[in-house]
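Asks: Build me a model:
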Amino acid sequence: MAAAVVVLFGIREVASIAGPVVLALVLVIAVSPVRGWLNAKRAPVWLQVAVPFLIVVLVLLGMVGILTISATQLASLLPTYTDQFEQLLADAQRWAGTHGLSNDMLNKGLQAFDPGRILGLVQSLLGSLIGVLSALFLIVVVVLAMSLDAPVTTRILTTGEGNRPQLVTALATFGQKTRRYLIVSTVFGLINAILDMVALSLLDVPLPLLWGVLALITNYIPNIGFVIGLLPPAMLALLDGGVQTMLLVIAAYIVINVVTQSFILPKFLGDAVGLSTTMTFISLIVWTFVLGPLGAILAIPLSLLTRALLIDSDPSATWAQALVSGRFPKR
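Replies: As a prediction, this is how the structure comes out:
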């Protein structure tokens, strides 16, 4: 435990470097099937490196562009809702007075659910993400280096099966689980984002593209990602269209996410993660503390990597595998 604390605080001190490096690793793992397909087609080595690399770069550039433009629009839009918020406050105070509630209780509740604070939190989150993605040069260089080393790394791991078979198997399993988790989560995240954007557009909520991108990003955050993606558009709907519009936004988000996340996603994802609900939530807290907002998004891949290195590679750690996965060990 002491060693874990030292390591985590050490990573936290270099989070500006560790975060982009881990993100680059996850992106390389995500596009590795493209390299495998090109290798099976006997494509030149330079093409096996260039195509996955360009896919990653284009995705990063697209995310940076959308987030930067949308965050700028949000920053210019928020000050225009000052009058609406004051009107909502006055209406709430009148309603509280007619129902026998004190203004002190109402003010405390409004301070806790101040839309300006929530939208300000979103601005902070977007700013952090833009800050990470703006280190594009570092991420691109690391992705290129990893892409160039991928064929050699595969051969090195293959030759190590005789000396450390458990470790080689654990790392291979980590790559497979991470890739499946990313692909399935991205597909369903895109579906959720598109449906959310359609619903917000029909309800005339401003900046539907921004909230769609936010829904896609928060889809990678376990347990609380749905709430983070819902609060900002709901608060903006309250300021722009009133309570009825806010309730319609909440209802639309709940219906879309419950159908996809609760009924459809588990059938495709299955046991790909291999982490219990408790371990997933603890992972979210720990990696957010260590790497900030990027740690929340990468919590599952980072936990899978930690499990591969410390648990799955140890033949005597069957009990620990059962503990983190929430499943009884096979007899």
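Asks: CA atoms for contacts and neighbours, from now on please.
Replies: Will do.
Asks: and the longest helix along the chain, what does it pack onto?
Replies: Longest helix in the chain, counting residues (DSSP state H): helix 165-202. Under the contact criterion of 3 or more Cα pairs under 8 Å, 6 or more residues apart in numbering; DSSP states H and E, helix 165-202 touches helix 15-40, helix 208-218, helix 243-257, helix 265-269, helix 299-307.
Asks: Now the second one, please; I'll put the structures next to each other:
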Amino acid sequence: MDINVSNFSMQTKVMIYSIAAVILTIGMRDIATILIPIFFSVFIFLIFAPLIYWLKRKGIPGGVSIGLVILFFIMVFTGTGVLLMEFLPQFTSQIPDYQIQLTESMESLAGYLPVGMPLEGFLPDIGVFIVGLTAGLLTTILNAGTTVGLIIITTIFLLLDIAVPGKIRKEAKKHPFLLSRTNDLGSKLVDYIVIRTGINLVGGIGAALILFIGGIDFAILWGILTFILGYIPYIGFFLAVLPPTLLGLFKYGIAGAMAVFVAIWLLNLLIENILFPSVAGKGFELPPSIIFISLMYWTYVLGTPGALIAVPLTMVVKMVIESSGDMRWRTELRESEKED
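Replies: I've put the predicted structure just below:
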């Protein structure tokens, strides 16, 4: 028997969709270890795939284009991995010293607060928590070797699939409306990811240069961290600016910490409020409330990696919902035409 959900009442629809969302959420969370490499592989594939088509337009044969892009992809990830493996162990080995320095700084700062102020007793604990948070974040990146290996291999196979698109296109032509909606969704998603990656690259390089000029230790490491965390709206900036601000505090005192924070904050302000809107336009805007909810949701489902791709995943969900709504409208229009 064919069940048409559109004939149900609004309350019934809400209940059915809510139950489906809960079941889907639980299912995705249970297989998060499988979904994370897949999602990230598709995410990275969408970044590098346009390079293949660009090389083809320049007259380079398809096979050679794919080979060059795969080689470039491997070089980028290998180079980033080498830098992380070089700097992360050095930083983590100094974390106990940083904790001591931060506790001393917080205790000295507490001396300027009024006697009996509740914050006075919490400052040292806050300092230890901040350093521990930074250490945990970097350790997570360092221990992601197996997952990164799966992502690299899967991404390479996805790039190789571009060489044999004929069968896929032949099947897709049988469903022109679906093909049109899929192309529209894919182009918007690719545009967002490519633009976001370029903006993050500018931010990461800019932050590294600022910190290098300021004499802050591990400037390249914090530049890479700024690039990666740039995919997390709002929260990513504070997570990225925290470690170099602390190092500025150790090296130059309160004035140095403020200078580091303000310099990177101004850079982020320029990038997020001027550069990104001018390049991306209004087509990629999501309400702040939706972004915040999506961060919580995808972090709950996929863990910390979910925060990095929360916005692209939410854009996919939004486009699918819009597409299904458009499809439903067309179906109803056709049915009304038949009745007339």
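Asks: just to revisit the earlier point, what's the angle between the longest helix of the first structure and helix 243-257?
Replies: Helix 165-202 of the first structure and helix 243-257 are oriented at 150 degrees to each other (axes from the mean of the first three to the mean of the last three Cα atoms, to 10 degrees).
Asks: How about helix 165-202 of the first structure, which residues are buried there?
Replies: Residues of helix 165-202 of the first structure classed as buried: 166-175, 177-182, 184-186, 188-197, 199-200 (neighbour count, 16 or more other Cα atoms under 10 Å).
Asks: Ok, stretch 69-78 of the first structure next?
Replies: The neighbour-count check on stretch 69-78 of the first structure (16+ other Cα under 10 Å) flags Ser70, Ala71, Leu74 as buried.
Asks: Where does it end up in the second structure?
Replies: Using TM-score structural alignment, stretch 69-78 of the first structure corresponds to residues 86-95 of the second structure.
Asks: How far does that stretch sit from its chain's centre?
Replies: Taking the mean C-alpha point of stretch 86-95 of the second structure and that of its whole chain, the gap between them comes to 24 Å (Cα atoms, centre = their mean, to the nearest Å).
Asks: how much space is there between Ala257 of the second structure and Leu267 of the second structure?
Replies: According to Cα to Cα, to the nearest Å, Ala257 of the second structure and Leu267 of the second structure sit 16 Å apart.
Asks: no no, Trp222 of the second structure
Replies: Distance of Trp222 of the second structure to Leu267 of the second structure, given as Cα to Cα: 14 Å.
Asks: so which strand or helix has Met28 of the second structure?
Replies: In the assignment (DSSP states H and E), Met28 of the second structure maps to helix 10-30.
Asks: Taking their axis directions, that helix and helix 32-57 sit at what angle?
Replies: Using the same axes, to 10 degrees: helix 10-30 of the second structure against helix 32-57 is 90 degrees.
Asks: Just checking the distance from helix 10-30 of the second structure to the centre of its chain.
Replies: Relative to its parent chain, helix 10-30 of the second structure has a centroid offset of 25 Å by Cα atoms, centre = their mean.
Asks: now do stretch 220-235 of the first structure
Replies: With Cα atoms, centre = their mean as the basis, stretch 220-235 of the first structure stands 11 Å off its chain's centre.
Asks: Ok, stretch 143-157 of the second structure next?
Replies: 16 Å.
Asks: Okay, buried residues for that stretch please.
Replies: Val148, Leu150, Ile151, Ile152, Thr154, Thr155, Ile156.
Asks: Could you do stretch 103-113 of the first structure as well?
Replies: Per 16+ other Cα under 10 Å, stretch 103-113 of the first structure contains these buried residues: Leu106.
Asks: And for stretch 277-296 of the second structure?
Replies: For stretch 277-296 of the second structure, a neighbour-count test (16+ other Cα under 10 Å) marks Ala280, Ile291, Phe292, Ser294, Leu295 as buried.
Asks: Also stretch 202-222 of the first structure?
Replies: By neighbour count, with 16+ other Cα under 10 Å as the criterion, the buried positions of stretch 202-222 of the first structure are 203, 205-222.
Asks: Thr226 of the second structure corresponds to which position in the first structure?
Replies: Using TM-score structural alignment as the criterion, Thr226 of the second structure maps onto Ala215 of the first structure.
Asks: nearest residue to its match other than its sequence neighbours?
Replies: In this structure, Ala215 of the first structure finds its nearest non-sequential neighbour in Gly229, 5.0 Å apart by Cα to Cα, 6 or more residues apart in numbering.
Asks: Neighbours of Ala20 of the second structure, how many?
Replies: 12 (other Cα atoms under 10 Å).
Asks: ok so, going back, turn the helices and strands packed on helix 165-202 of the first structure into a markdown table, columns for distance to Gly116 of the first structure.
Replies: Below are those laid out as a markdown table (distance: least, Cα to Cα, whole Å):
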| stretch | distance to Gly116 of the first structure |
| --- | --- |
| helix 15-40 | 28 |
| helix 208-218 | 16 |
| helix 243-257 | 15 |
| helix 265-269 | 33 |
| helix 299-307 | 28 |
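Asks: I'd like to know which part of the second structure stretch 284-304 of the first structure is aligned with, by residue numbers.
Replies: Aligned by TM-score structural alignment, stretch 284-304 of the first structure falls on residues 295-315 of the second structure.
Asks: quick one: terminal-to-terminal distance for that stretch?
Replies: Start and end residues of stretch 295-315 of the second structure are separated by 12 Å (Cα to Cα).
Asks: If you count neighbours, what's buried in the helix holding Met28 of the second structure?
Replies: Applying 16+ other Cα under 10 Å to helix 10-30 of the second structure flags Thr25, Met28, Arg29 as buried.
Asks: For those residues, please prepare CSV with the additional fields distance to Gly325 of the second structure.
Replies: As requested, the buried residues of helix 10-30 of the second structure are arranged in CSV below (distance: Cα to Cα, whole Å):
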residue, distance to Gly325 of the second structure
Thr25, 22
Met28, 24
Arg29, 27
